[in-house]
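In: predicted structure and sequence below. I'll ask about it afterward.
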Amino acid sequence: MNKTVVSDFILLAFYDLHQLQHLLFFVFLFTYVICIVGNISIIFLVNSESSLHTPMYFFISVFSALDIMFVTVTVPKLLCNLAVANNMISFGGCITQMYVFTSLGVTECYLLAVMVFDRHLAINNPLRYLTIMNHVFCTVLAIFPWIIGFGIILIPTIFTAHLEFCGPNIIDHFFCDFAPLQKLTCSDPFASSVSTSASAVFNIVVPFLIIVGLYSHIIKTISKIRSDEGKQKAFSTCTSHLIVASLFYGTAMVVYVKPNGTNYDKYLAFMYTAFTPMINPFIYTLRNRDVKKVFKTNLKQLYCKQ
């Protein structure tokens, strides 16, 4: 008996909230625009202000660029789905979206680890910090997460792309992801599921443990500082990153570090695919004295010119 090969998939997105489709469109559009504008503002500030030309802000600007790409892989298609009910995506488009989105997610995991390594070095070895974190080394550290992300995710992507899809083509999600696709296959998804779970553990749990270990050492070092002002100054450089990392890992680990997806994954996915990238610029602005100072200076200059 010949099996029909699926050439397209249907993304259900938030079909169960069909009465709120128009409201959801404006909510997601607002989220997307704020995310893009906020992260572009961070990049512009870091590149235009000489006082922010430091390793920490270099990594923040790279992280902002990554966030822009991260949301752009999924949200525009979701907006199209909500606006004109264009919920079809080709097989090739689905696999590509899944690969790029997951690769960028892994890149973000390791970039967060790189950023805490930078803070660890600054607090524990301040005298040699600028010598070690020179331009070349910073560039290498910034590129490394991208190589890991786009390299390792090739394995589960290839396994999933070679699965047989011959029956239902409806994906209960707003973008193509491993677990929803694996549910639709009419062949044995064992190899794909195992490679996906192993990849999730390696790409989420490992950098998370690195972050926890480095922060434990940072806290231990800060606790030895005698003055309260010194402690506050040292810890203030880490709080923004700590909040961002907690928000991202909190939802990502729930969704990916388990063998099978659930019906609630798409709601959790919205948290780390759109909401967290949207608020990241505000976290770095509101929790960072240097960035707030630059913002105030620019606003004063703009006001004086008027």
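Out: Thanks, I have it.

In: from here on, just use CA atoms for contacts and neighbour counts.
Out: Noted.

In: my read: Lys258 touches Ser199, true?
Out: No: look at Lys258 against Ser199 with Cα atoms under 8 Å: they stay out of range, at 11.0 Å.

In: look at these two and report which has more neighbours.
Out: When neighbours are counted by other Cα atoms under 10 Å, Lys258 and Ser199 differ, and Ser199 comes out ahead with 19 against 16.

In: what strand or helix carries that one?
Out: helix 190-200 (DSSP states H and E).

In: ok, Ile243 next?
Out: helix 228-256.

In: that helix to helix 190-200, inter-axis angle?
Out: 180 degrees (axes from the mean of the first three to the mean of the last three Cα atoms, to 10 degrees).

In: packing partners of the helix or strand that comes right after helix 228-256?
Out: The element immediately downstream of helix 228-256 (helix or strand, assigned by DSSP H and E) is helix 265-270. Under the contact criterion of 3 or more Cα pairs under 8 Å, 6 or more residues apart in numbering; DSSP states H and E, helix 265-270 touches helix 228-256.

In: how about the helix it packs on: buried residues?
Out: Residues of helix 228-256 classed as buried by neighbour count (16 or more other Cα atoms under 10 Å): 231, 234-235, 237-238, 240-241, 244-245, 247-249, 251-252, 255-256.

In: check stretch 269-288 too.
Out: 269-285, 287-288.

In: would you mind finding the longest helix in the protein?
Out: Longest helix in the chain, counting residues (DSSP state H): helix 91-124.

In: so how far is it off the chain centroid?
Out: Distance of helix 91-124 from its chain centroid, counting by Cα atoms, centre = their mean, to the nearest Å, is 6 Å.

In: kindly report the same for stretch 164-173.
Out: How far stretch 164-173 lies from its chain's middle: 26 Å, per Cα atoms, centre = their mean.

In: may I have the distance across that stretch, first residue to last?
Out: 20 Å (Cα to Cα, to the nearest Å).

In: now for Leu299, how many residues are close by?
Out: Other residues close to Leu299 by other Cα under 10 Å number 12.

In: against Lys292, how distant is it?
Out: 11 Å.

In: so what's the residue count around Tyr57?
Out: 21.

In: make sure it is actually in contact with Val46.
Out: Yes: in this structure Tyr57 lies within contact range of Val46 using Cα under 8 Å: 6.3 Å.

In: picking that back up, which elements pack onto the helix holding Ile243?
Out: helix 91-124, helix 206-223, helix 265-270, helix 276-286.

In: next one: that helix to chain centre, how far?
Out: Going by Cα atoms, centre = their mean, where helix 228-256 is centred and where its chain is centred differ by 14 Å.

In: and the angle for it with helix 206-223?
Out: Going by the same axes, to 10 degrees, helix 228-256 makes 160 degrees with helix 206-223.

In: and here's the other structure:
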Amino acid sequence: MPLSNITAFTPSVLTLIGIPGLESVQCWIGIPFCAMYIIAMIGNVLLLVVIKLERSLHEPMYIFLGMLGATDIALASCIMPKMLGIFWFHLHDIYFDSCLLQMCLIHGFQCVESGILLAMALDRYVAICYPLRHSTIFTHKLVSQVGALVIVRAAIFVFPGPLLIKYRFQFYYTTVIAHSYCEHMAVVKLAAGDISVNKIYGLLVAFSVTIFDLTFITLSYVQIFITVFCLPEKEARSKAFGTCIAHICVFLQFYILGFFSFFTHRFGSHIPPYIHILFSSIYMLVPPFLNPLVYGVKTKQIRVYVVKMCCP
């Protein structure tokens, strides 16, 4: 890259393109995105209200579900207002520090969500494999400590990312980000300098969090299924499976879409940019959109209380 094309010093403003190659139809893409965002907000707020008001839902599983709903609200709200501003009102500019803050919040809330999914899996493992000990193990104090731990873990892993960008680089090839939001590698690739440290950091964080959480989630459900298959009563097996199906659906959509976004951004040079960015944007909305629908349909206690609220 010629030196004349390098921007001296840290830029004050960056430009988000949106979805490269689909600029002419972004206004139409924004319509389903906005609809999903509204449904996600309504669904998760309703979920939080139900869990708050119904005392029978003040149990670890539902408290973790409330944490998941609050995280989904925060994650979607970090992205969608700016994204819709790009799609509909051509508000492409974002302050450099605001971009780093958005990046930190997005990856932080993703890390928190992964930690909560792990906590939910461990809760189901204890509830099904050791039902008599569940209430003594998963106390409200432990649930609070787990919630604090996943937040602290996210802060420790994610906070260095913006600092490594802000204080390692002073020159940039461009101020244009070929993305619809500030993602770590999308911002790092703007820098004129050795980005290997930042790439290693990103890979280390992603694999440390994901592999750790997925390993224990998988082990938990292997033990759960072994226990369920050994139950003598068909009704008990069906009830246990019904409880786990909603969790498994949420785990699969979160991690499968997450792996696709992660690997295509780093190794998918043959994939058209608009496909990668479009799926990355959808990935940010799918968990907040689907989680309250999946749990609302599959969890009888929530479904019954929502019906009572809507049809008194």
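Out: Happy to help now that I have it. Owing to the predicted nature of the structure, the values given are computational and were not obtained by experimental measurement.

In: so what number do they get for TM-score?
Out: The TM-score (TM-score structural alignment, normalised by the length of structure 1) is 0.93; 301 aligned residues with a Cα RMSD of 1.7 Å.

In: of all the helices and strands packed on helix 228-256 of structure 1, which lies closest to Leu29 of structure 1?
Out: helix 276-286 (11.3 Å; Cα to Cα).

In: in structure 2, what range does the closest one match?
Out: Residues 287-297 of structure 2 are where helix 276-286 of structure 1 lands when matched by TM-score structural alignment.

In: what's the mean distance for the matching stretch versus structure 1?
Out: Mean deviation of stretch 287-297 of structure 2 relative to structure 1 after superposition (mean Cα distance after the TM-score superposition for structure 1): 1.0 Å.

In: how far does that stretch sit from the chain's center?
Out: Averaged C-alpha coordinates place stretch 287-297 of structure 2 at 13 Å from its chain's average position (Cα atoms, centre = their mean).

In: again with stretch 172-185 of structure 2
Out: 20 Å.

In: hmm, who's touching that stretch?
Out: For stretch 172-185 of structure 2, contacts defined as Cα atoms under 8 Å, 6 or more residues apart in numbering pick out 1, 5-11, 13-20, 79, 82-83, 86, 99-100, 102-103, 161, 186-187, 190-192, 199, 202, 265-266, 277, 281.

In: equivalent analysis for stretch 290-297 of structure 2, please.
Out: Contacts for stretch 290-297 of structure 2 (Cα under 8 Å, 6+ apart): 40, 43-44, 47, 69, 246, 249-250, 302-303.

In: now, among these, which is nearest to Ile94 of structure 2?
Out: Using Cα to Cα, Ala40 comes nearest to Ile94 of structure 2 of these, at 24.8 Å.

In: what residue of structure 1 takes the place of that closest one?
Out: Under the alignment (TM-score structural alignment), Ala40 of structure 2 maps onto Cys35.

In: could you find the closest non-adjacent residue to its match?
Out: Nearest residue to Cys35 of structure 1 in three dimensions, chain neighbours excluded: Met278, at 3.9 Å (Cα to Cα, 6 or more residues apart in numbering).

In: just checking, that neighbour touches Phe28?
Out: No: between Met278 of structure 1 and Phe28 no contact is recorded; they are 10.5 Å apart, counting by Cα under 8 Å.

In: the helix or strand that contains Ala40 of structure 2: average distance to aligned residues in structure 1?
Out: Secondary structure from DSSP H and E places Ala40 of structure 2 in helix 26-53. Helix 26-53 of structure 2 differs from its equivalent in structure 1 by a mean of 1.0 Å after superposition (mean Cα distance after the TM-score superposition for structure 1).

In: just want the most central residue of structure 2.
Out: Gln110 (3.6 Å; Cα atoms, centre = their mean).

In: ok, the equivalent of Ile177 of structure 2 over in structure 1 - how many residues close by?
Out: Correspondence of Ile177 of structure 2 to structure 1, assessed by TM-score structural alignment: Ile171. For Ile171 of structure 1, the count of nearby residues is 20 (other Cα under 10 Å).

In: how much space between the alignment partner in structure 2 of Asp8 of structure 1 and Phe89 of structure 2?
Out: Aligned by TM-score structural alignment, Asp8 of structure 1 pairs with Val13 of structure 2. Val13 of structure 2 sits at a distance of 18 Å from Phe89 of structure 2 (criterion: Cα to Cα).

In: average offset between stretch 237-253 of structure 2 and structure 1?
Out: Mean deviation for stretch 237-253 of structure 2: 1.0 Å (mean Cα distance after the TM-score superposition for structure 1).

In: where does that stretch end up in structure 1?
Out: Under the criterion TM-score structural alignment, stretch 237-253 of structure 2 matches residues 231-247.

In: again, but for stretch 146-157 of structure 2
Out: Counting by TM-score structural alignment, stretch 146-157 of structure 2 corresponds to 141-152 in structure 1.

In: out of the helices and strands packed on helix 228-256 of structure 1, flag the one nearest Gln19 of structure 1.
Out: Of all these, helix 265-270 comes closest under Cα to Cα, at 16.9 Å.

In: what's the average distance of that closest one to structure 2?
Out: With structure 2 overlaid, helix 265-270 of structure 1 shows a mean distance of 2.1 Å (mean Cα distance after the TM-score superposition for structure 1).

In: distance from that helix to the middle of the chain?
Out: Centroid separation for helix 265-270 of structure 1 versus its chain: 13 Å, with Cα atoms, centre = their mean.

In: ok, now stretch 177-195 of structure 2?
Out: 20 Å.

In: by contact count, what packs against the helix holding Ala40 of structure 2?
Out: helix 60-89, helix 273-298, helix 300-310.

In: could you rerun that using 7 Å?
Out: helix 60-89, helix 273-298 (3 or more Cα pairs under 7 Å, 6 or more residues apart in numbering; DSSP states H and E).

In: tilt between it and helix 300-310?
Out: Interaxial angle, helix 26-53 of structure 2 versus helix 300-310 (the same axes, to 10 degrees): 100 degrees.

In: helix 26-53 of structure 2 vs helix 273-298, what angle?
Out: 30 degrees.

In: measure how helix 26-53 of structure 2 sits relative to helix 60-89, angle-wise.
Out: 160 degrees.

In: for helix 26-53 of structure 2, which residues meet the burial criterion?
Out: Buried-residue list, helix 26-53 of structure 2, by 16+ other Cα under 10 Å: 26-27, 29-30, 33-34, 36-37, 39-41, 43-48, 50-51.
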